[in-house]
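[1] Task: produce atomic coordinates for the following.
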Amino acid sequence: MGVAELLAGYRPHDPIETADLARLRAMLEVTEDPWSRAIPLHVTASAMIVHPETERVLLRWHARQRAWLQVGGHGDPGETDPLEIALREAAEETGLPDLKPWPDAELAHLAIVSVPAKGDEPAHEHADLRFVLATGSPEAARPETPDAPLRWLTLDEARQSNHEPNVHETLARVHARFA
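    Got it, this is the predicted structure:
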């Protein structure tokens, strides 16, 4: 499923997400490849990984953002399915072998986020398509690199570890799924 198909039936939850969805749909009308890093606003896919039995979430340290965030990132050349990209990125960044959509494969949250400049790459924005993935083996989590540690946290601990309103919104949607 491509980005346009994923968004066709998606209903935003609040005014911020409504505005972000409108911006993304407008961008999709004028670009051939919404995943291209060459455009200032491009699509990424991410996942909040959960361990349903303990109601914990797995966060990864992102040095560029200087924050504990969900896992995810850019599509590789030829990739177009947001859920498949989120699954691949999550497996690469955590080493978890059993990730699956939870409780379903629906898009959990759309958030446009600013990314600071780094090296030759200018500041830009990600239209991040967020899913919820579950694991039954949290002890198998391994960081992809030493500078990208992972932490299993309760929802309260995760909220305290991050001050970004869009991440708090994603965590609220995870909390609703636990309930």
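
[2] only C-alpha atoms for contact and neighbour calcs from this point on.
    Will do.

[3] List the contacts of the residue most central in space within the chain.
    Centroid-nearest residue in the chain, with C-alpha atoms, centre = their mean: Ser46, separated by 2.3 Å. Taking C-alpha atoms under 8 Å, 6 or more residues apart in numbering as the criterion, Ser46 is in contact with 70-73, 85-86, 89-90, 128-131.

[4] How about Gly95?
    Contacts of Gly95 by C-alpha under 8 Å, 6+ apart are 140-144.

[5] Adding secondary structure, write these out as TSV.
    Below are the contacts of Gly95 laid out as TSV (DSSP: H, G, I helix; E, B strand; the rest coil):
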residue	secondary structure
Ala140	helix
Ala141	coil
Arg142	coil
Pro143	coil
Glu144	coil
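
[6] Closest to Leu153 out of those residues?
    When the contacts of Gly95 are compared for distance to Leu153 (C-alpha to C-alpha), Ala141 wins out at 13.0 Å.

[7] For the comparison step, fold the sequence that follows:
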Amino acid sequence: MTLHADARAVLASWRAPDPGQDALRREYIDHLDRHPDAMTRGCLPGHLTASAAIVDTAGARAVLTLHAKLGLWLQTGGHCEPGDTTLAAAALREATEESGISGLRLLPEPVWLDRHRVPCGGGSWHLDVQYAAVAPEGAPLVRDAAESADLAWFAVDALPEPSDDSCRTLFAVAARAVRRSGGGPAVDAPAGVSRPLPR
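    Next up is the predicted model:
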């Protein structure tokens, strides 16, 4: 299965938590159907991206990165790469690279969708598929200086500023999902990824 086909299958089977998210889910599927290159950053009408809200096993603390270009505290995530075979694998790779945490585990399904304007190619859209990732207890953080101006743990209910509403919503939803799961997610970190890597 191609990454494009995986993304479509994930979105087709995902049970959105509310009507607004379901409408966005259907927009993503329509975009995939209209754009065979929708998983690549070269798709300037917009491209799917993958991100992950990293939280502890209790769903109480969160890892955020201070984005070097945007100057905002955000979740980990970004563009899909040619080696990614699934949306979940892309989200987990990005989370591992950007946090430096070994042994991250991903909840098996997305927790939220967010569509936002970005400067890619002179102006485009990110159709972000967002997951929750669980960090092992006591996991050290390793910041990638090329990607992030800072990297730290925060209480889920006291995220740092500056951030944005979409980030705050994602972490609230992700923390609830991790608490409901009992901290037992199903997707392991990709083999051989234990430190930040360049994009």
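
[8] Of the contacts of Gly95 of structure 1, keep whichever come out buried.
    Among these, those scoring as buried are 141-144 (criterion: 16 or more other C-alpha atoms under 10 Å).

[9] ok, which pair from those residues is furthest apart?
    Of all pairs drawn from the buried ones among the contacts of Gly95 of structure 1, the greatest distance, 9.4 Å, lies between Ala141 and Glu144 (C-alpha to C-alpha).

[10] joint contacts of the two?
    Shared contacts of Ala141 of structure 1 and Glu144, counting by C-alpha under 8 Å, 6+ apart, come down to 94-95.

[11] Need the counterpart of Phe11 of structure 1 in structure 2.
    Quick fix: residue 11 of structure 1 is Arg, not Phe. When structure 2 is aligned by TM-score structural alignment, Arg11 of structure 1 is paired with Arg15.

[12] What residues of the biggest helix by length in structure 1 count as buried?
    Scanning structure 1 for the longest helix, with DSSP state H as the assignment, gives helix 15-30. By 16+ other C-alpha under 10 Å, the buried positions in helix 15-30 of structure 1 come out as 17, 20-21, 24, 27-28.

[13] contacting residues for Leu72 of structure 2?
    66, 161-164.

[14] Between the residues you listed, identify the one with the most neighbours.
    Greatest neighbour count in the contacts of Leu72 of structure 2, by other C-alpha atoms under 10 Å, goes to Leu66: 22 neighbours.

[15] Just give me the match in structure 1 for that one.
    That one, Leu66 of structure 2, aligns with Trp61 by TM-score structural alignment.

[16] what's the spacing between its match and Pro82 of structure 1?
    22 Å (C-alpha to C-alpha, to the nearest Å).

[17] Equivalent analysis for His74 of structure 1, please.
    Counting by C-alpha to C-alpha, the gap from His74 of structure 1 to Pro82 of structure 1 is 10 Å.

[18] What of Leu41 of structure 1?
    16 Å.

[19] Neighbour count for those two, which is higher?
    Using other C-alpha under 10 Å, the more surrounded residue of Leu41 of structure 1 and Pro82 is Pro82, with 25 against 22.

[20] Distance from the longest strand seen in structure 2 to the middle of the chain?
    Across structure 2, the strand with the greatest residue count (assigned by DSSP state E) is strand 124-134. Centre-to-centre, strand 124-134 of structure 2 and its host chain are 4 Å apart (C-alpha atoms, centre = their mean, to the nearest Å).

[21] What is the mean deviation of it from its aligned residues in structure 1?
    The superposed strand 124-134 of structure 2 is, by mean C-alpha distance after the TM-score superposition for structure 1, a mean 0.8 Å from where its aligned residues fall in structure 1.

[22] can you state the direction angle for that strand and helix 19-34?
    Comparing the axes of strand 124-134 of structure 2 and helix 19-34 via axes from the mean of the first three to the mean of the last three C-alpha atoms, to 10 degrees yields an angle of 120 degrees.

[23] any idea where the helices of structure 2 begin and end?
    3-13, 19-34, 87-99, 165-181.

[24] Which positions in structure 1 sit opposite the third one in the alignment?
    By that I understand helix 87-99 of structure 2. Per the alignment by TM-score structural alignment, helix 87-99 of structure 2 matches residues 82-94 in structure 1.

[25] mean shift of the matching stretch relative to structure 2?
    So stretch 82-94 of structure 1 averages 0.8 Å relative to structure 2 (mean C-alpha distance after the TM-score superposition for structure 1).

[26] Just the buried positions in that stretch, please.
    Neighbour count says stretch 82-94 of structure 1 has 82-83, 85-94 buried, by 16+ other C-alpha under 10 Å.

[27] about what we covered before: now for the residue nearest to the centre of structure 1: what does it line up with in structure 2?
    By TM-score structural alignment, Ser46 of structure 1 lines up with Ser51.

[28] Asp33 of structure 1 maps to what in structure 2?
    Going residue by residue (TM-score structural alignment), Asp33 of structure 1 aligns to Asp37.

[29] how far away is the closest residue in space to its match that isn't next to it in sequence from Val10 of structure 2?
    Leaving aside its sequence neighbours, Asp37 of structure 2 sits nearest to Cys43 (C-alpha to C-alpha, 6 or more residues apart in numbering; 5.8 Å). Going from Cys43 of structure 2 to Val10 of structure 2 by C-alpha to C-alpha gives 20 Å.

[30] Having no further points to raise, I will conclude here.
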